[in-house]
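Colleague: Quick one: sequence plus predicted model below, questions after.
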Amino acid sequence: MSLETVAEEIRSEAEETADAIHKDADERAEEIIAEAEADADEIVETAEAEVAQEIDQLREQELSSAKLEAKHERMSARREALDDVRDRVESRLTDLDAEKRRSLTDSLLTDSLAEFDEDEQLAVHYAPGDEDLIADLLDERSNVTTAGEYDCLGGVVIESESSRVRVKNTFDSVLADVWEDELKEISNRLFDDR
C-alpha cells in the first residue's frame, strides 16, 4: 500500500466521521429545537391560562366592588329617605294645632307626674313657646312649678327638687323611642323589603 492510498483511506474515514458527527449534530439540533418548541408552546399555554385566570379574578373583583358600591349607594339613599321622613315627622309635631298640642302635652305631663310622689316639689321644663300652655296645665297643681324652656319639639322634662330625679317625656324622646322600635317596619314600608 502506498502512502497515497493510506492518505486516501484516512481522508475517507475522516470524511465519514465528519459526516457522522454532522448527522448526529443535526439530529441533536432537531431534538433540541423540537424540545424548545414544545417548551415554548407549554410556556405560552401556561401564560395564557394565567392571564385568563387573572382576567377572571379582576372581573370578579370589579363585579364585587361594583356590587359593594351599589349597596353603599342604596344604603345611603335609604338613610337619606329615612332622615327625610323623620324631618317631616318632626315638622308635623312642631306644627300641631293648639288643641292636639295641648292634648299630647297634657298626656305626657300626666304620665311624667305619675313617676313621682304626690307631695314632691317638682319643676317642669317645656318647649320654647309652650310657657302659657304649661302654666295653664299646671294651674291646679300646687307642688309643680315651671322651670324654664328646654330645647325640644314639645312635651315636658320634670325634675324633683328633693331627689334629683329627672323624667324626660318630650316629643323628641317619644319620637326617638318609637323610631328605634319601629325603624325596621318603617324601612320595610318605605322600601318594600318583604
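Modeller: Everything's here; your move. For clarity, every value in this text was computed on a predicted model and none was experimentally measured.

Colleague: Could you use CA atoms for every contact and neighbour count after this?
Modeller: Will do.

Colleague: any idea where the strands of this protein begin and end?
Modeller: For the chain, the strands defined by DSSP state E cover 122-126, 144-149, 155-160, 166-170.

Colleague: could I get the ones you listed as TSV with distance to residue 190?
Modeller: Conversion of the strands of the chain to TSV gives the following (distance: least, CA to CA, whole Å):
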stretch	distance to residue 190
strand 122-126	33
strand 144-149	35
strand 155-160	28
strand 166-170	26
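
Colleague: Put this next to the previous one:
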Amino acid sequence: MSLDTVVEDIRDEARARAEEIRENAEAEAEEIVSEAEADAERIREQRLEEAEREIEREREQALSSAKLEAKQERLAARRDVLEDVRDRVEESIASLEEDRRRDLTETLLDATLAEFDDGEDVVVSTRSADADLLADLVADRDAEVGEDVDCLGGVVGESETSRVRVNNTFDSVLETVWDDELKNLSERLFDQ
C-alpha cells in the first residue's frame, strides 16, 4: 500500500468519522430543539391556562361586584320607595278628617286609660293641633290634659303614682303596623 493510499484511507475514515459526528450532533441538536420546542409549547399552554384562569377569576369577580352593586342600588331604591310610602301615610294620618280623627283618638284614649288603675292621677297628652279635641274627650273621663307632645295625633298617658307611661300615638301605632306589615308591603310593592 502506498502512502497516498494510506493517507486517502485515513482521510476517508476521518471524513466518515466527521460525518458520523456531524450526524450525531445534528440528531442531538434536533433532539434538543425538539425538547426545547416541547418545553416552550408546554410553558405556553401553562401560561395560556393561567391567563384563562386569571381572566375567568377577574370576570367572576367583576360580575360578582356588579351584582352586589346592582343589589345595593335596588335595595336603596326600595328603601326610598318605602320611605316615600311611609311619608305619604304620615301625611294622610296628619290630615285625617275631623270625625275620623275624633273616633281614633277616643279609641286610643280609652285604651290608654284602661292601662291605669281606677283613681290613679292620669295625665294625657297629644299634639297641639288636637289639644281641644283631647280636652273635650277627657271631660267625662278620670284624667287631665297635659303638655303637648310631638306626634301625628293619638294619646300619651302618664301617671306619677305608678310611673307608667303609655304611648298610644298614631306614630306608635303606625310603627307597630309598619314593622308587622313591612314584609307584606315590600312583596306587594316589589313583586318578589
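Modeller: Happy to help now that I have it. Predicted, not measured: the structure shown is a model, and the values here were computed from it.

Colleague: The strands of the first structure: which one's closest to residue 11 of the first structure?
Modeller: Checking the strands of the first structure against residue 11 of the first structure by CA to CA gives strand 166-170 as the closest, at 120.7 Å.

Colleague: quick one, that closest one and strand 122-126 angle?
Modeller: Comparing the axes of strand 166-170 of the first structure and strand 122-126 via axes from the mean of the first three to the mean of the last three CA atoms, to 10 degrees yields an angle of 30 degrees.

Colleague: So which elements touch strand 166-170 of the first structure?
Modeller: If contacts are counted by 3 or more CA pairs under 8 Å, 6 or more residues apart in numbering; DSSP states H and E, strand 166-170 of the first structure sits against helix 98-113, strand 155-160.

Colleague: Check the mean deviation of the last one from the second structure.
Modeller: In this overlay with the second structure, the average offset of strand 155-160 of the first structure from its partner residues is 0.8 Å by mean CA distance after the TM-score superposition for the first structure.

Colleague: likewise stretch 55-73 of the first structure?
Modeller: For stretch 55-73 of the first structure, the mean deviation from the second structure after alignment is 1.9 Å (mean CA distance after the TM-score superposition for the first structure).

Colleague: which of the residues in that stretch are buried?
Modeller: Using 16 or more other CA atoms under 10 Å as the test for burial, stretch 55-73 of the first structure gives no buried residues.

Colleague: equivalent range in the second structure for it?
Modeller: Under TM-score structural alignment, the counterpart of stretch 55-73 of the first structure in the second structure spans residues 55-73.

Colleague: Residues contacting the matching stretch, please?
Modeller: With CA atoms under 8 Å, 6 or more residues apart in numbering as the test, stretch 55-73 of the second structure has no contacts from any other residue.

Colleague: Determine how far it lies from the middle of the whole chain.
Modeller: From the chain centre to the centre of stretch 55-73 of the second structure is a distance of 14 Å (CA atoms, centre = their mean, to the nearest Å).

Colleague: same deal with stretch 21-38 of the second structure?
Modeller: 63 Å.

Colleague: And for stretch 53-62 of the second structure?
Modeller: Worked out by CA atoms, centre = their mean, stretch 53-62 of the second structure lies 22 Å from the chain centre.
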